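# What follows is a predicted protein model with its sequence.
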Amino acid sequence: MASQLPAFPRAVFTVLEPVSLVGGFLGPFVDADWFVASQLPVAAPGYDDNARLVALQLGNAYGLLFLLGVAVLYTTTELRVVRNYLVALWIADISHVGVTCWTLGYERAVDVGSWNAVTWGNVGFTTFLCLTRTAYLLGLFGPDRQQAPPATKKKA
């Protein structure tokens, strides 16, 4: 069904976003301490098992989002399901960026020059995804392609 989406949102939602979700999944599994440390600057490193567990659970959630996205975008034949999926992600994008900026605090949130790669992913890339979803849902990329009706067999 994703083939019915206009080209740009199709590329973003079926290629770019799944690749980023795999990255979000792998980050904590490759190095949980690095992943925890990359969220917010702290005075002294030293993370306990609780922080590692939360990081691994977050990585697992990214893996789940990847699997759900692939399942919805590549298997459904209902454009309405795809649109509802994108609305749910749009809402999650807003809360994700909001919570991240709230936790960063005003000074760090607006100091874009000091953002690390994780902050760029959490704020920058998620904002890009949210804006792309907004533009798609508003129809700014043009109409979805209509699915061809199923071919019928002719009786001989």
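Looks like it came in fine.
# make it CA atoms for all contacts and neighbour counts henceforth
Will do.
# Just the buried residues of stretch 61-78, please?
For stretch 61-78, the neighbour count (16 or more other CA atoms under 10 Å) marks 62, 63, 65, 66, 69, 70, 72, 73 as buried.
# Alongside the first one, take a look at this:
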Amino acid sequence: MSASTHGVMRSVYKYFFLYIEPLSTILGAYYSSLQQQTYLDLTHATSSPQNGIPVSTQIVLMQLSNLYLCFAINEALVLRASSDLKVWRTLLFCLLVADFGHLYSVHAVGWHIYWNVLRWNAIDWGNVAFVYVGATMRICFLSGLGVATSKHTFTPI
């Protein structure tokens, strides 16, 4: 891979992992904490409560919001704080595992959720398509695609 291609990939990784994904994840935290009815309606309208959200569901959604924030902060700040390739690979591997768990979490909707883009709503684009992109980016990085390193460091900037 040419040096210019490495530079392009480094920029793609930088913008995605340090800006785009953390900001998108904060959007998920916003909806799961402050727009709970909308979040539930978009997740699965048929089973979404219409006469108020049960307290247990409110608690779970706030916990989900907290995890989204943790995800965003870890990704944005830990990766900014280190150029150690081992740190980047470790964190991105953990997030890749989370990607697979996130994708599995929507399987109850039906297998069409993974491929029928014409039926997707806004939250499906976030829960499936965006996770596909994030997982693909992590797989590419972990595979070394475009990761020009000086032995043990990766400089995203």
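Arrived safely, thanks for sending. Quick caveat, the model's predicted, so the values are computed rather than measured.
# returning to what we had before: just put the buried residues of stretch 61-78 of the first structure in JSON lines and tack on distance to residue 30 of the first structure.
Shown next, in JSON lines, are these (distance: CA to CA, whole Å):
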{"residue": "62", "distance to residue 30 of the first structure": "14"}
{"residue": "63", "distance to residue 30 of the first structure": "14"}
{"residue": "65", "distance to residue 30 of the first structure": "18"}
{"residue": "66", "distance to residue 30 of the first structure": "17"}
{"residue": "69", "distance to residue 30 of the first structure": "23"}
{"residue": "70", "distance to residue 30 of the first structure": "23"}
{"residue": "72", "distance to residue 30 of the first structure": "27"}
{"residue": "73", "distance to residue 30 of the first structure": "27"}
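# nearest to residue 81 of the first structure, of those?
Within the buried residues of stretch 61-78 of the first structure, the smallest distance to residue 81 of the first structure is 7.6 Å, found for residue 72 (CA to CA).
# Translate the closest one into the numbering of the second structure.
Using TM-score structural alignment, the partner of residue 72 of the first structure in the second structure is residue 78.
# ok, now how distant is that match from residue 17 of the second structure?
11 Å (CA to CA, to the nearest Å).
# Common neighbours of these two, please.
Here residue 78 of the second structure and residue 17 share no contacting residue, scored by CA atoms under 8 Å, 6 or more residues apart in numbering.
# Go ahead and list the helix or strand containing residue 95 of the first structure.
Assessed by DSSP states H and E, residue 95 of the first structure sits inside helix 79-110.
# Return the set of buried residues in that helix.
By 16+ other CA under 10 Å, the buried positions in helix 79-110 of the first structure come out as 79, 82-83, 86-87, 89-90, 93-94, 96-97, 100-101, 104, 108-109.
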